[in-house]
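Q: just need the structure, nothing else, for what follows:
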Amino acid sequence: MRARSPASRRSALAVSAAAARRSRSTKVTSRAPRDSASKPSAPLPANRSRQRAPGTSARSQLNRVSRTRPRVGRRSGRSGKTSFRPLQLPPIMRTSLLAIAPVYPAAAPDGSGPYRSADSRPAVIEKLSDNDTEQRKGGFWQRLKSGLSKTRGQLAEGVGNLLLGEKEIDESVMEELETALLLTDVGTDTTREIMAELAQRVKRRELNDTRALHGALAGLLKDALAPLVRPFEIDPAARPFVVFFVGVNGVGKTTTIGKLAQRLKGEGRSVMLAAGDTFRAAAVEQLQQWGERAGVPVVAQKQGSDSASVVYDAVQAAKSRGVDVLMADTAGRLQAKSNLMEELKKVRRVVSRLDERAPHEVLLVLDAGVGQNALSQVREFDAAVGLTGLVITKLDGTAKAGVLFAIARQIAKPVYFIGVGEGVEDLKPFDPDAFVDALLATD
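A: Below is the predicted model of the structure:
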């Protein structure tokens, strides 16, 4: 092979160097950003933009975009200030909140301290109406008859033949009547006595048809309730006349106290309430609201305080003011809990230090729906604190109103009041004649 001359070798090297330079220039040009006009990109969302401020990274640009959005559900730690708009309630909710009445403590004997005079409180509580039960159609008789409708319905299932006019009295009628009396919790002893007396009258031809049997049944039931009749009387020489209210949980002690306070206040008596139930949540506030409605002072301490201390302070305050009646609420307790019954005994002992005759009345509030269990409650509470009377509540919600006959037969404690509704006027003195007439009403 013929060797190249030096000049030709230099020319070849120059060509190779020029080619290498062109190759490097082509590679650098390929790394440059492509012209956006050459190939359009996909459209971006309206709230996003590819344009960035000089020196702004992609992450900070996204944060900047997020700050333009509504500040709802923002997580803590992000930059930017968060603004909050005040809560706007619907008009009906604003009206309901404004209708809530404040609760004030009762007044001290000297007009200062933790007790506040009822006369100095605003009358906002008047907005909380009790449905004005006195204006109901038919008055208390209609409410009593309506309240006993469940018991009357249970009784009518067995004595329906007695209510349909003059029919012959046969064995099936007597059996149905006996079953109905037992189902309404009249009690086995009372039922046996009533059925035996009716059977004797039928045998003597004194009762010829079901109409006569119906009248005889009403008379015997009224006679059976006679041991329960005694008026609730307040001794004017005892000032204050102290009344304790005891019972198990949920029978309506606090509500009964509030209703009776309004009744006594309407009779022109001065009344004070003692919030001795310091265990149940909101019990003090509930009694204070009843005090507002009745316009009477309430002696109360914070929840968890010693109940005996509260009642003791209330008796002292009532004495210094010359109050006619002091009614003391107590915490609900099961009659089988001996330690809780001992607490009740303590309250009685403490009050007797101020007045050896106090409390002048100890009323057991009974839920009529418990039926025959009411007898056990009466016996246990009577053994612990010495009951002087009963209040039967919630007769409108049970078919066991016949328990009053069992109480009259076995306990013979007077029933001062009965409750047949939620209204203030639905608590009335017990009238056995009206009770039986409402129980056996045919219309």
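
Q: okay, CA-based contacts and neighbour counts for the rest of this
A: Noted.

Q: what's the burial count for residue 335?
A: Other residues within reach of residue 335, judged by other C-alpha atoms under 10 Å, total 18.

Q: ok, residue 158 next?
A: The number of residues packed near residue 158 is 20, by other C-alpha under 10 Å.

Q: equivalent analysis for residue 265, please.
A: Neighbours of residue 265 under the rule other C-alpha under 10 Å: 17.

Q: the structure of the following sequence is requested for comparison with the preceding one:
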Amino acid sequence: MRILKGLFGKVDQLLTGRRPVDDELFDELEECLIQADISIRTAAKLVDTVREESRKKRLRESEQIKESLKDILKRILVSGADATLAEPKDKPTVYLFVGVNGVGKTTTIAKLAHRFKSKGYRVLLSAADTFRAAAIDQLEIWADRVGVELVKHRPGADPGAVVFDSIQAAIARGIDAVIVDTAGRLHTKSNLMEELSKIARICRKALGRDPDETILVVDATTGHNAVNQAREFAAAVPLTGVALAKLDGTAKGGIVVTIRDELGLPIKLVGTGEKLDDLDDFDAEEFVNALFET
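A: Next up is the predicted model:
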């Protein structure tokens, strides 16, 4: 995740050197964290925790505060087994991808299909975004480019039927992974969110279990709006994690901390470029260290 280097530049500058630890420092630190796209609530919580640790450990210099902050960020971002994307295990393993239009969802799906195929898995893409004809065509282009199978219906068809047929086809063909593309639903449209819930129920009917992963794709450059989207989607379907697309020099990075802290959702995948190989597993320690690099 070298592309993230220095995204907490102002925080790093504030805490570099031998500046005394006082209330003014903590106030400026909270302001810098908010400017780095961390929510007001999470920023206040971070500063309160750093302040408490500095009191207990008798930290006297800003460099010590920086190391304390890095440790706290890593504790927030690191979790158990849920932090990594499930590998294809039970045939077929189903990955449901959700998110609004324009966040990079279809590209993320193609990158994941490429990753799985490179590991020797058989992959099928499910074109359940029937709302736009162009979405079906786009997914078909990616399927051909990556060299994986595709199940599609006509534009305007029932997305649930596409998902059901995709799972049945995967069972019949011995497919390892089914990756489902859904319409770019606006998180303010309750009827579309209900349709998404229906797709999840159809997965349960066809598989006898929930989708193995339900991943929300958000655009890292949209800041707090992405957090609001995550809240809305989590209310419609049981999300298992987040894929951050476009986490490059235009993003400030704080959204990662806010999503994990306020919503309890692990960041599982990170898109760092336009190429098919530009999809990384999220590494909390590497991420935090990169934020403070200069």
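
Q: give me the contacts around stretch 327-334 of the first structure.
A: Residues from elsewhere that reach stretch 327-334 of the first structure, judged by C-alpha atoms under 8 Å, 6 or more residues apart in numbering: 242-250, 253-254, 257, 271-280, 307, 311, 340-341.

Q: narrow those to those in helices?
A: By the criterion of DSSP state H, membership of these in helices covers 253, 254, 257, 307, 311, 340, 341.

Q: wait, doesn't the last one sit right on residue 335?
A: Okay, so that is residue 341 of the first structure. Yes: taking C-alpha atoms under 8 Å as the definition, residue 341 of the first structure is a contact partner of residue 335 at 7.0 Å.

Q: need the residues touching each of the two.
A: Joint contacts of residue 341 of the first structure and residue 335 (C-alpha under 8 Å, 6+ apart) are residue 381.

Q: could I have the buried ones of the contacts of stretch 327-334 of the first structure as ChimeraX selection syntax?
A: Typed into ChimeraX, the next command selects the buried ones out of the contacts of stretch 327-334 of the first structure (criterion: 16 or more other C-alpha atoms under 10 Å):
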select :242,243,244,245,246,247,248,253,254,257,271,272,273,274,275,276,277,278,279,307,311,341
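
Q: residue 248 of the first structure -> the second structure?
A: Residue-level alignment of residue 248 of the first structure against the second structure, with TM-score structural alignment as criterion, gives residue 100.

Q: now residue 143 of the first structure
A: Using TM-score structural alignment, residue 143 of the first structure lines up with residue 3 in the second structure.

Q: and the spatially closest residue to that match that is not a sequence neighbour, how far from residue 4 of the second structure?
A: Here the nearest residue to residue 3 of the second structure in space, its sequence neighbours aside, is residue 248; by C-alpha to C-alpha, 6 or more residues apart in numbering that works out to 5.8 Å. Distance from residue 248 of the second structure to residue 4 of the second structure, counting by C-alpha to C-alpha, to the nearest Å: 6 Å.

Q: between the two, which has more neighbouring residues?
A: Residue environment comparison for residue 248 of the second structure versus residue 4 gives the larger neighbour count to residue 4, 23 against 20, counting by other C-alpha under 10 Å.

Q: what segments of the stretch 201-350 of the first structure are helices?
A: Assigned by DSSP state H, counting those that start in this stretch, the stretch 201-350 of the first structure shows helices spanning 210-224, 253-266, 283-294, 307-321, 338-352.
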